[in-house]
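K.L.:
What would the 3D arrangement of this be:
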Amino acid sequence: KSVLGKRLSQLCGGSFFQRLLTRFTTPEEIFGPLSLKALENDEYLRKTDGFLPTATVAFLDEIFKANSAILNTLLTILNERQFDNGAGLREDCPIRCVVGASNELPESDELDALYDRFLIRKEVLPVSDEGILQLLGMSLPGQSSCEDNRPQDGDECETIFTDDLEDLIKAVSIAADNVAMDDEACALMKDLRTFMREDLNVDVSDRRLVKATRLLKVSAACHGRTKVDPLDCLLLQHMIWRLPEQRAAV
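P.N.:
Predicted coordinates for the structure are as follows:
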């Protein structure tokens, strides 16, 4: 999971932030320490360089152990891409992607809003008996994996950077704006929401439906289509469920 976050950071070409959260994690560990110079001037400011507010990609392990001191600020960063740095000062965050991981699903209502912010969900199962041999042959964390994936001609592994990522994102966004949701696709979304509520007792929020629809349009645009296709709707199986066992029903 952490490797996924690091690779996304390399793709985006920005800074990477990683933390393991516990019930005792303090805001200083996530958002940065208080500025002592600012305190001398009766100002409440954090030094955010190198912390989540200035990261491009972040990996937060055991994210549902976040306490209330962290939760509200984290929600603002995830939803509005802004960080409240005291005295009403809102700073824009360059965050592109946040990968969250947990060994348990949220059990309290106060964590439901945080859970809802993560649009794409993926259950990671233990390694199968067939896959354990491949796992045992992999490089240990921190060691180079070039030997395993090096092409036959001996080329070295290369880090992927996308210099024109901003232009690419803008182009895809404009194309997605021109993708239509026809009556069939809208009816499918409506029926799915009703099914989740009545059959699985899962309330799909308006926010999640809107974001899911946007991702379907992005998928259609990336495939050169002008309207959402049933194939795009296959992505819904990774967005709508609340419990892993509900994915098959979706």
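K.L.:
from here on, contacts and neighbour counts on C-alpha atoms
P.N.:
Fine.
K.L.:
quick one, strands of this structure?
P.N.:
Using DSSP state E, the strands of the chain run over 16-20, 57-61, 82-84, 90-92, 97-101.
K.L.:
Which one of those lies nearest to Cys146?
P.N.:
With C-alpha to C-alpha as the measure, strand 16-20 is the member of these nearest Cys146 (21.5 Å).
K.L.:
what is the orientation angle of the closest one with strand 97-101?
P.N.:
20 degrees (axes from the mean of the first three to the mean of the last three C-alpha atoms, to 10 degrees).
K.L.:
Residues contacting strand 16-20, please?
P.N.:
For strand 16-20, the external contacting residues (C-alpha atoms under 8 Å, 6 or more residues apart in numbering) are 2, 5-6, 9, 30, 50-52, 55-63.
K.L.:
how about this one, so we can line them up?
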Amino acid sequence: MTTPALDQPTRVLARTFATRLRDVRQDFVDRDEAVDLLALAVLCREHVLLVGPPGTAKSSLLERFRRTLDARCFSYLLTRFTEPAELFGPIDIRRLRTEGVYQVNTAGMLPEADIALLDEVFQGSSAILNTLLTLINERTFHNGTRTVDASLITLLGASNDIPDDPVLAAFSDRFLLRCRLGYVPDDDIEDVLTLGWRGEQELINPAAAGAGGPAGRTRVGFGLADLGRLQRAVADIDLTAVRGPFARIVRSLRAEGVVFSDRRAVKAQKTFAARALLAGRAAAELVDLAPLVHLWTSPRDEQTIRRIVADAGVPVDRPGRTVRSFGELRIDLAELAGQRARVTGAEEFRELLRRGQRLVLELRRDHPDARDLLANVQRHQRETIAIYRERFAEEELVDV
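P.N.:
From the prediction side, this is the model:
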């Protein structure tokens, strides 16, 4: 049975967006799964929460993802002492004096943002969280006596933990997707040090940052008009093939005491459709049920959900990493070959070689039987090294 394909314009848009995501992944170690969840949240107009101890790159990951979008953004770190005016705007003194109207000036503040990044999101006061609840749930903001439509697409939240407080339950539940981040495995420490040092070099001397670093790869943000087209395309994905398996999973979850509300089950379908869209398919498949492992409400249920979803035959990756398809890896190789014909600087060539090496490692780890594709990547690496040595004979290949 042939899998239905998207129309050409939508497929090109989805591939372009996927390329932006790949660039974000390459700036972090062991954060592929979190990047994919951020993308699903934006495509579904839902909200996502990153949970993990300090120093696990939650804030920097959210900020880096935000830069992939050409959108109005509001970012803030909440504390117990944060005032509502710091998020929603100060009182409009002029109108209060001249007209006797109580309103806040929302220019440049959260009510006018397309994307909101809130660090330590549960630290806000009751006044802040109640206003946020209306914003993220109804996309409206009560400004004095007026109710204003908000343009908010997604709230990206970060927290060290999810508080076990019934008062915060309603607000916490509005984050459909959750991802736990831990410190990277010991085997990946060298990669963390390498990528981290490049980031520090850019902070120390931005003007001298190599073209292969994160700043050098920054592109024009993915526009809101194109994002809107992809969001509308999510609604056109056929979910017929996965509705039965999904219903059986929901029954199994409830049979084991996992809290999985009807509202959460209905909204979950958007994530399946968005995942299929990013893969270039017009119909969802069993593999597209994988986001279910991030729809837990209580952290205690996460492992149970993972087990039940895996028992249903859905490929479930280990936390922190996404196994990409052959098609995605072939696209990566084609893009490397295309970029090689355009790059001119030594550092740009070294970055291509680093990306090629990561592709080799990914193929060996996730697709050990893909010998032909692996051979093609290795041949591309040899050719790139030969071109590098021919053009830059005096420069050594270091840090590759």
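K.L.:
Distance check, Leu155 of structure 2 against Gly89 of structure 2.
P.N.:
For Leu155 of structure 2, the distance to Gly89 of structure 2 equals 18 Å [C-alpha to C-alpha, to the nearest Å].
K.L.:
and if you look at Thr240 of structure 2?
P.N.:
For Thr240 of structure 2, the distance to Gly89 of structure 2 equals 45 Å [C-alpha to C-alpha].
K.L.:
Which one's more surrounded, those two?
P.N.:
Per other C-alpha atoms under 10 Å, whichever of Thr240 of structure 2 and Gly89 has more neighbours is Gly89, with 19 against 11.
K.L.:
Skip the chain neighbours and tell me the closest residue to the residue opposite that one in structure 1 once aligned.
P.N.:
Counting by TM-score structural alignment, Gly89 of structure 2 corresponds to Gly32 in structure 1. With sequence-adjacent residues excluded and distances taken as C-alpha to C-alpha, 6 or more residues apart in numbering, Gly32 of structure 1 is closest to Thr48, at 4.8 Å.
K.L.:
Looking for the alignment partner of the one you found in structure 2.
P.N.:
Per TM-score structural alignment, Thr48 of structure 1 is aligned with Thr106.
K.L.:
Now do the same contact list for that match.
P.N.:
Going by C-alpha under 8 Å, 6+ apart, Thr106 of structure 2 touches Phe88, Gly89, Pro90, Glu112.
K.L.:
Now intersect those with the helices, please.
P.N.:
Phe88 (DSSP state H).
K.L.:
Greatest separation within the contacts of Thr106 of structure 2: which pair is it?
P.N.:
Greatest spacing in the contacts of Thr106 of structure 2, by C-alpha to C-alpha: Pro90 and Glu112 (13.7 Å).
K.L.:
Compare those two (neighbour count), which wins?
P.N.:
Comparing Pro90 of structure 2 with Glu112 by other C-alpha under 10 Å, the one with more neighbours is Glu112, at 20 against 16.
K.L.:
if I look at the more buried one, how far off is Ile136 of structure 2?
P.N.:
Look at Glu112 of structure 2 and Ile136 of structure 2: by C-alpha to C-alpha, they are 13 Å apart.
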